[in-house]
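In: Got a predicted structure plus its sequence, pasted below:
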Amino acid sequence: MENKETVLVTGGTGFIASYCIIRLLNAGYKVKASVRSLKSTDELQAMLKQGGIASFDNLMVVEANLNNESSWDAAVSGCSYVIHTASPTPNTDAKTDDDFVIPARNGVLFVMRAAQKAGVKRFVLTSAFGAVGYGTSKTTPYTEEDWTEINEIVAPYQKSKTLSEKAAWEFISTEGKGLELAVINPTGVYGPVLSGNFSHSIQPVFQMLNGAVKACPKITSGYVDVRDVAELHFLAMTSPAANSQRFIAVAGQAVSLLDIAKILRKNLGEKAAKVPTKEIPSCLVKIGALFNPKLALVLPYLGSIKEASNEKAKRLLGWKPRSTEEAIVATANSLIHLNLIKK
């Protein structure tokens, strides 16, 4: 299984990044994982062990920062491919749109410039469905042809993903000089967590199991298992058909938060005793948002149904995602297994 090629995976301790590293190591690649501080090395190795990796002989952890362009030259050196997952996320202390947008856009360009100089073959960018289906509404599923329209209702995170992805495509068209680009646009990412420091996307299931949510807001979205997101990154890196393409990562039809609650109750029995059984009227959410900043964050999504198509990834790359139900149950079981749910 030995493969002499090296892949840089940025944001190494992230949810998607860690599974990309697992997929690459299992396929025999050498991996450089970038982290903001080498102090994160033990955390990363513990996560990878939880994911089934027994040897770190083909793993090198390197320090690089999205705010420091010069830090990427050494990180990219010797790499045939880059999988760039690192980006500001909604659980940061960002105060303004620029706190999201500027690091995300600059970070993409810093890593792409370094990759282009180092002779990297292909750059796989982790964008998001946030760059596809916001600021607009559709009665048909969103596809890779769609782009988020930046307006006052688009949240800073989605804005950062949209503008940073557009910057990547612009770089390829103007400065790429042979560097190939493929982009992955995941919907909500579920699947087995590898540590207590888990992604913001896991919060709905975590809060439901812990009884922190008494009723579900009316929000309907697409979801996908993190293992399938990693597989799609791998296919986008290795398949000739993926060059210059973007791919939505979604398991199937969109489901509501209440649907998720029902899946948890059906599959977990007593372990899901605290999971809510009803929806909260949107008017009550709007009133509560006047006093609770966390509730205010969900207002743009109330009542919306974001259907997305996975047809392109399946057709071009042969991608075969798990079901949404399997992803949700795997998320819950991992939280329980790691003793992250209150008894």
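Out: All right, it came through fine.
In: all contacts plus neighbour counts: C-alpha atoms, from now on.
Out: Will do.
In: what ranges do the helices span in the stretch 201-343 of the chain?
Out: Counting by DSSP state H, counting those that start in this stretch, one finds helices in the stretch 201-343 of the chain at the ranges 203-209, 226-238, 257-268, 282-289, 293-296, 311-317, 324-337.
In: Looking at those helices, spot the one closest to V124.
Out: Nearest to V124, of all the helices of the stretch 201-343 of the chain, is helix 226-238, at 6.2 Å by Cα to Cα.
In: Need the residues that contact that closest one.
Out: Outside helix 226-238, the residues that touch it by Cα atoms under 8 Å, 6 or more residues apart in numbering are 15-17, 19-20, 23-24, 81, 83, 122-124, 182-184, 186, 189-192, 242-243, 249, 313, 317, 319-322, 327.
In: go on, stretch 18-27?
Out: Outside stretch 18-27, the residues touching it (Cα under 8 Å, 6+ apart) are 1-3, 9, 12, 30-31, 33, 44, 47-48, 51-53, 58-59, 226-227, 230-231, 233-234.
In: Please tell me how far D98 sits from L163.
Out: D98 sits at a distance of 11 Å from L163 (criterion: Cα to Cα, to the nearest Å).
In: which of these two has more neighbours?
Out: Using other Cα atoms under 10 Å as the criterion, D98 and L163 rank with L163 on top: 18 against 14.
In: Show the contacting residues for the more buried one.
Out: Counting by Cα under 8 Å, 6+ apart, the residues that L163 touches are V101, R105, A131.
In: Derive a PyMOL selection command for the buried subset of the contacts of helix 226-238.
Out: Only the buried entries of the contacts of helix 226-238 go into this PyMOL selection, using 16 or more other Cα atoms under 10 Å:
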select buried, resi 15+16+17+19+20+23+24+81+83+122+123+124+182+183+184+186+189+190+191+192+242+243+249+313+317+319+321+322+327
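In: What residues of stretch 156-176 count as buried?
Out: Buried residues in stretch 156-176 (16+ other Cα under 10 Å): 156-165, 167-169, 171-172, 176.
In: Out of these, flag the one nearest to I336.
Out: Nearest member of those to I336, counting by Cα to Cα, is Y157, at 29.0 Å.
In: is it true that that closest one touches P90?
Out: Yes. At 6.2 Å, Y157 and P90 qualify as touching, with contact defined as Cα atoms under 8 Å.
In: how many neighbours does N68 have?
Out: 13.
In: now do M237
Out: Neighbours of M237 using other Cα under 10 Å come to 25.
In: And for K274?
Out: 17.
In: Provide a list of residues in contact with the spatially closest residue to it that is not a sequence neighbour.
Out: Leaving out its chain neighbours, the residue that sits closest to K274 by Cα to Cα, 6 or more residues apart in numbering is G211, at 4.6 Å. If a contact means Cα under 8 Å, 6+ apart, then G211 has K274, V275, P276 as its contacts.
In: adding another structure so you can compare the two:
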Amino acid sequence: MTKTVLLTGVSGYIGLHVAKLLLEDGYHVRGSIRSKSKEKHVRDTLHAASVDTSKLTFVELDLSKDEGWDEAANGSDFVVHVASPFTVANPKSEAEMINPAVEGTLRALHAAEKAKIKRVVLTSSLVSMMGSMKSGTVTPSHWTDINAKDVSTYIKSKTLAEKAAWDFVNSQASTNQMELVVINPGAVYGPPLGDNLTGASMGFIDQMLKGKLPMVPRLAMPMVDVRDVAKLHVLAMTHDGASGQRIIASDSKPHGFADVAQVLKDEGYEGPSTRFAPNLIIRLSALFDREAKGMLSFLGMNVSADNSRTQQLFDWTPISFNKMIADTGAAVKAHQTS
């Protein structure tokens, strides 16, 4: 019998890749979108990627509203909760980002519990582990100190949402123990499905290829290909050893934006710059620019990741950094407009 997966955030960068793998594996995907207007775009994007969408249906869900969650989860076998607000810029009010992230996660978990779903896979982020670190090696036992200096609203939102998920699952009665697996990706790049370049990662590559980033901030963190992130989500749904795990989804070695630019230059693109922006300029910009303020958490960061558990558990080898960036550059270039 075909298994059904409630996949939230199906129209997003990661969500589309997860949907592709699930549909190719024969699952029925119940994809959540905030507006019915996105349905055609999702289906067309997957069609263009040669994916059969006959087992794809849609439900309208809002992270900030109760309506529809119980019905969406009812009859599903798994929940993969990818949807979460993301922007580098700090919002005017932290609640604008934190509330939907935390409340949306809890809505997904409450609905899954009512539907007696055995396992939920949650997309978190490596920033929930390393957001208050500047150096060293992050492991699955690390947690970000949200009260540390310069921690951005996005980092707080991912950390608080993940903590809320673990608290929810750990507070369940032992007779009704729903399993949780959390995927913690590093900075996500890799070719998008479709032509939407508005996300933070694709927007950054787009601007870099156009020569609109004459300098880059000095930082380095673990990165990961979106195709690997999707693969780990799908594997985590059914792998016996994944239950209760925080899964580091990234390469072990840190890379910076200058490294990204260098790979693109080596691929023959003329726009990217490897020049570093002085930290002082970014700090001064942060006084009046919310995006610069959101970058302060990462300024001067040089953190590695211990991904050994992920590699062993899933027999997984990450797509190389050079291939990830080269493939991203080619995909973005193909969809660029002036």
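Out: Structure received. For clarity, every value in this text was computed on a predicted model and none was experimentally measured.
In: Put one on top of the other, what's the TM-score?
Out: TM-score for the superposed chains, counting by TM-score structural alignment, normalised by the length of structure 2: 0.94, backed by 334 aligned residues with a Cα RMSD of 1.8 Å.
In: out of the contacts of stretch 18-27 of structure 1, which are inside helices?
Out: L44, M47, L48, V226, R227, A230, E231, H233, F234 (DSSP state H).
In: Next, format the residues you listed as JSON lines and append distance to P217 of structure 1.
Out: Listed next are those as JSON lines, based on distance: Cα to Cα, whole Å:
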{"residue": "L44", "distance to P217 of structure 1": "34"}
{"residue": "M47", "distance to P217 of structure 1": "32"}
{"residue": "L48", "distance to P217 of structure 1": "34"}
{"residue": "V226", "distance to P217 of structure 1": "24"}
{"residue": "R227", "distance to P217 of structure 1": "27"}
{"residue": "A230", "distance to P217 of structure 1": "29"}
{"residue": "E231", "distance to P217 of structure 1": "31"}
{"residue": "H233", "distance to P217 of structure 1": "32"}
{"residue": "F234", "distance to P217 of structure 1": "35"}
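In: In structure 1, which helix is the longest?
Out: Per DSSP H, structure 1 has its longest helix at helix 97-118.
In: neighbours around the corresponding residue of structure 1 for H28 of structure 2, how many?
Out: Correspondence of H28 of structure 2 to structure 1, assessed by TM-score structural alignment: K30. The number of residues packed near K30 of structure 1 is 23, by other Cα under 10 Å.
In: any idea how far Q245 of structure 1 is from K30 of structure 1?
Out: Taking Cα to Cα, one finds K30 of structure 1 at 25 Å from Q245 of structure 1.
In: now T92 of structure 1
Out: 30 Å.
In: Give me the more crowded residue out of the two.
Out: Neighbour count, other Cα under 10 Å: between T92 of structure 1 and Q245, Q245 has more, with 17 against 9.
In: residues contacting the counterpart of that one in structure 2?
Out: Correspondence of Q245 of structure 1 to structure 2, assessed by TM-score structural alignment: Q245. Residues counted as contacts of Q245 of structure 2 (Cα under 8 Å, 6+ apart) are L180, V181, V182.
In: Show me these that map onto strands.
Out: L180, V181, V182 (DSSP state E).
In: Can you tell me the SS state at the closest residue to the first one other than its chain neighbours?
Out: Nearest-residue entry for L180 of structure 2: V120, 5.0 Å, with adjacent residues in sequence omitted and distances by Cα to Cα, 6+ apart. Local secondary structure at V120 of structure 2 is given as strand here, using DSSP: H, G, I helix; E, B strand; the rest coil.
In: In contact with V120 of structure 2: list those residues for me.
Out: Counted by Cα under 8 Å, 6+ apart, V120 of structure 2 has contacts F78, V79, V80, H81, L109, A112, M178, E179, L180, V181, M237.
In: let's go with 10 Å and repeat that
Out: By Cα atoms under 10 Å, 6 or more residues apart in numbering, the contact list for V120 of structure 2 reads 5-6, 77-81, 108-109, 112-113, 165, 169, 178-182, 236-237, 243.
In: ok now stretch 232-246 of structure 2, how far from the chain's centre?
Out: How far stretch 232-246 of structure 2 lies from its chain's middle: 16 Å, per Cα atoms, centre = their mean, to the nearest Å.
In: how deep is L299 of structure 1 tucked in, by neighbour count?
Out: 17.
In: doesn't K286 make contact with it?
Out: Yes. Here L299 of structure 1 lies in contact with K286, judged by Cα atoms under 10 Å, at a distance of 6.9 Å.
In: Residues touching stretch 309-320 of structure 2, excluding its own?
Out: Against stretch 309-320 of structure 2 from outside (Cα under 10 Å, 6+ apart): 139-140, 183, 190, 223-229, 231-232, 235-236, 239-242, 245-252, 307-308, 324.
In: against structure 1, where does that stretch fall?
Out: So stretch 309-320 of structure 2 sits over residues 312-323 in structure 1, by TM-score structural alignment.
In: quick one on the thing from earlier: now that we have the contacts of L163 of structure 1, which one has the most neighbours?
Out: A131 (26 neighbours).
In: For that residue, which non-adjacent residue is spatially closest?
Out: Using Cα to Cα, 6+ apart, the closest residue to A131 of structure 1 is T162 (4.1 Å).
In: Translate that neighbour into the numbering of structure 2.
Out: By TM-score structural alignment, T162 of structure 1 lines up with T159.
In: Can you name the residues that contact its match?
Out: T159 of structure 2 neighbours (Cα under 10 Å, 6+ apart): 98, 101-102, 124-131, 143-146, 153.
In: Which of those residues fall within strands?
Out: Using DSSP E, no member of those falls in strands.
In: Among those residues, which one sits closest to A277 of structure 2?
Out: Closest to A277 of structure 2, out of all of these and judged by Cα to Cα, is G131, at 21.0 Å.
In: corresponding residue for G131 of structure 2 in structure 1?
Out: Counting by TM-score structural alignment, the partner of G131 of structure 2 is Y134.
In: Just give me the neighbour total for that match.
Out: Applying other Cα under 10 Å, I find that Y134 of structure 1 has 25 neighbouring residues.
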